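Novice: Just to be clear, the model below is a prediction. Sequence and coordinates:
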Amino acid sequence: MPDQSAFEPPADHPFGPHNLPYGVFSAPAAGTRRIGVRYGDHVLDAGAAAAALGSPHAGLLAEPVLNPLLAAGRPVWDAVRAELTAWLTDPAHRETVAPLLLPLAEVELHLPFEVADYVDFYASEHHASNVGRIFRPDAPEPLTPNWKHLPIGYHGRSGTVVVSGTDVVRPRGQRKAPADAVPAFGPSVRLDLEAEVGFVAGVPSPMGSPVGLADFREHVFGLTLLNDWSARDIQAWEYVPLGPFLGKSFATSVSAWVTPLAALEAAWTRPPERTHALQGYLDDADRADALDLRLEVRINGDVVSRPPFSAMYWTAAQQLAHMTVNGASLRTGDLFASGTVSGPEPDQLGCLLEQTLGKGPWLQDGDEVTLTAWAPGPDGARIGLGEVRGRIAPSPAPAA
């Protein structure tokens, strides 16, 4: 049983009572997967606590994955969050809750939700402009003509979304340098990271019913840090004319923790000034739909970038509105990502492609990339986002 200090994390702890992100864990003694809530450096067995304290939501919290809770909708999300806050902060519950508060270091964390569909966007003007200058140095404008009119995105592969801590095997594929007569095949030699934020859908929508900007918070449960690994050499050869494929689909890493939007009320802010008139379904005038998140990227422990999410041109609400405006349905567990987060300064670039102007060095076997982030919370608190960590494993030798 933890001592009473487990109920009172330091005031500056990024996973204090104002945060309470959700994940899925297993303990060595039991082995079964359980929904957990992070509190300080501990994990609350939420299902067991709900059963012990007679919660009407005990069934949802007893599931081995977050999807049923995600689908339950905002009134249930708010009710469960209020219960969790009381269980962890009200001394009257300590005797019951104490045996269910497990040290984080003693549990195994798993992918917290079943990913339905996965969409990756391209929402940073700074990133898109930098990439345009690298690949189209003679173009009069680094952005493509459509960029300021709609959030550009592509459909990824949900089956290769993995939880933080999973090794990323260096992908193999075709690549062709401009001077090469024919393409070569083998492991990627230009492997890159992409620091992103992913948004997790809860309440689905039927086909033919777009989700408007005002309905974003009714459908989206929360967010997670995300690294959408990129094989730049494979991607450069394959992407014309249909876009990313094997260069992106080999792995996407997400945090083991999903931070509910309810924890981020103090982080909402205005997006950057719009420079082009927007279609009605994307018009966010007078809306504070951007989020003030401060990301940090480390490679082998060394900080290489601190990208600001508040600088993103397109908001998650606009991305969701565009993703569904053609009548596409939204499913519980859908994951859509922001695209690389980059700011205007040299130390705010969210990928090696930008940091090295496309020249490398690139990620080497054994390199470990770690993404962390925080957001402002109430009364000066910091809301931590669960880290995303991945180590590059060598590509396996081809079969004889």
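Specialist: Arrived safely, thanks for sending.

Novice: For the rest of this, base every contact and every neighbour count on C-alpha atoms.
Specialist: Noted.

Novice: For the strand or helix carrying residue 336, name the packing helices and strands.
Specialist: According to DSSP states H and E, residue 336 maps onto strand 335-337. Counting contacts by 3 or more Cα pairs under 8 Å, 6 or more residues apart in numbering; DSSP states H and E, strand 335-337 packs against strand 118-121, strand 195-201.

Novice: Tell me which of those strands sits most buried.
Specialist: Mean neighbour count (mean count of other Cα atoms under 10 Å) peaks for strand 195-201 among these, with a mean of 27.

Novice: ok, second structure coming up, stack it against the first:
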Amino acid sequence: MPPFDVPEGDPFGPHNLPYGVFSPSGSTERRVGVRIGDHVLDAGAAATALGSPYAALLARPTLNPLLAAGHTTWAGVRAALTEWVTEPAHRSLLEPLCHPLSSVTLHLPFEVADYVDFYASENHARNVGQIFRPDAEDSLTPNWKHLPIGYHGRSGTVVVSGTDVVRPSGQRKGPGDPAPVFGPSIRLDIEAEVGFVVGTPSAQGSPVPLGAYREHVFGLCLLNDWSARDLQAWEYVPLGPFLGKSFATSVSAWITPLAALEHARVTPPERTHPLLPYLDDSAPGIEPGGYDLRVSIAVNGQVVSEPPFSTMYWTAAQQLAHMTVNGASLRTGDLYGSGTVSGPEAGQRGSLLELTWNGREPLELPDGKRAFLEDGDVVTLTAWAPGEDGHRVGLGEVSGRVVSG
């Protein structure tokens, strides 16, 4: 089938057009590409062929120059791409610049500046609280409804989908152990998340308000925040996650622009506690900050959970406002994760920690039971969102295989 004859209902049709970076078959050169159906359009070559003013911006080996160009340019590039792939007059010129998705190598689409991860699902936070603090009067910590809790991760270990994840080693100490031991993690887990990619930077000392979210955030992707629960449990007091999280974070090879998700925007869950003004998204002029994303988690090809992103208590706009309210600056390529996406039902939990209730209720998979991940296991996250006229907007999958250290 010709590249632009995308079947009706394809989640990667002209209504979507996510961005990535690829190398054509037989080449190591990295090019900015746009996904259309099961093909990749060489965006830089297309812009050059058509004499576009965006040619220099798109003929690059990474998305960072486009990210830094700002909201007006993002809108202009998207409008141009949409016209290129839908106008029949361009077909003879552009079809040779399309590559079958199966023939290309996909790369990390942008250079990651800083990486921050949040804890924004009330369902996830309550599940974790019930698992580890079963006798507590409230399974949420006292600050949870007042601010988006987060931690700073390690940008250098963010990897693209398809990259093997080496089982990490570190210290662990069980409740009955007399002393810690060193060795490979035996409670390796995943966290199904959505990552938000910052384009336009901000000045240090200048907080980014809720209403400026769309001026700074370019798009989103699926994200798997791999977690070594045994390392994390021993190290996290008093400063939070460290080695249990920093060994790998997998992201999709495709960044979906926010403009493709206009019809997926929803109002977040009702707030149960008054918010300070900088986080108050009920104020006049603040647009709904939630997204209706339907996430699916598969282990070795078996779907084990389908978490709904629409249930997330804290929005991406609130997270951006909170992480800059102290004057911290944004940089082009900053990545921040939503935190584990979990719904209210048992089949909507976003981590094995929750799905197996800390290993006490193992999953039944075709190849055996799983409390936590074993070497050779492959975890794949996929998602889609509702689009215009009943179209689905597909998010690029993120997949990783666990290998021994």
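Specialist: On my side now, so go ahead. Since we're looking at a predicted model, the values are computed, not measured.

Novice: Any idea what the TM-score is?
Specialist: After superposition, the two chains reach a TM-score of 0.97 (TM-score structural alignment, normalised by the length of the first structure), with 392 aligned residues with a Cα RMSD of 0.7 Å.

Novice: Out of the helices and strands packed on strand 335-337 of the first structure, the one nearest residue 94 of the first structure is which?
Specialist: strand 195-201 (31.5 Å; Cα to Cα).

Novice: where exactly do the strands run in the stretch 51-200 of the first structure?
Specialist: For the stretch 51-200 of the first structure, the strands defined by DSSP state E, counting those that start in this stretch occupy 101-103, 108-110, 118-121, 153-155, 161-163, 168-169, 172-175, 184-187, 191-192, 195-201.

Novice: Which residue numbers in the second structure does the first one align to?
Specialist: Meaning strand 101-103 of the first structure. Strand 101-103 of the first structure corresponds to residues 98-100 in the second structure, going by TM-score structural alignment.

Novice: How about the last one?
Specialist: Counterpart in the second structure of strand 195-201 of the first structure, with TM-score structural alignment as the criterion, is residues 192-198.

Novice: distance between the lengthiest helix in the second structure and the chain's centre?
Specialist: Looking across the second structure with DSSP state H, the single longest helix is helix 71-86. Distance of helix 71-86 of the second structure from the chain centroid (Cα atoms, centre = their mean, to the nearest Å) equals 23 Å.

Novice: Equivalent analysis for stretch 26-38 of the first structure, please.
Specialist: The chain centre lies 22 Å from the centre of stretch 26-38 of the first structure; the measure is Cα atoms, centre = their mean.

Novice: ranges for the helices of the stretch 201-350 of the second structure?
Specialist: In the stretch 201-350 of the second structure, the helices defined using DSSP state H, counting those that start in this stretch lie at 213-216, 229-235, 316-324.

Novice: Can you tell me which of those is packed in deepest?
Specialist: helix 316-324 (a mean of 23).

Novice: average offset between that one and the first structure?
Specialist: Following the fit onto the first structure, the mean deviation recorded for helix 316-324 of the second structure is 0.2 Å by mean Cα distance after the TM-score superposition for the first structure.

Novice: other SSEs contacting that helix?
Specialist: Packed next to helix 316-324 of the second structure, using 3+ Cα pairs under 8 Å, 6+ apart, are helix 213-216.

Novice: The helix it packs on corresponds to what range in the first structure?
Specialist: Residues 216-219 of the first structure are the counterpart of helix 213-216 of the second structure, counting by TM-score structural alignment.

Novice: Mean distance of that stretch to its aligned residues in the second structure, please.
Specialist: In this overlay with the second structure, the average offset of stretch 216-219 of the first structure from its partner residues is 0.3 Å by mean Cα distance after the TM-score superposition for the first structure.

Novice: Give me the contact list for that stretch.
Specialist: Contact partners of stretch 216-219 of the first structure, identified using Cα atoms under 8 Å, 6 or more residues apart in numbering, comprise 73, 74, 201, 202, 203, 204, 261, 317, 320.

Novice: how about the helices and strands packed on strand 335-337 of the first structure in a markdown table, adding distance to residue 353 of the first structure?
Specialist: Putting those into a markdown table (distance: least, Cα to Cα, whole Å) gives the following:
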| stretch | distance to residue 353 of the first structure |
| --- | --- |
| strand 118-121 | 17 |
| strand 195-201 | 12 |
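
Novice: just so I know, which of these lies nearest residue 132 of the first structure?
Specialist: Proximity to residue 132 of the first structure, assessed across those by Cα to Cα, is greatest for strand 118-121 (15.6 Å).
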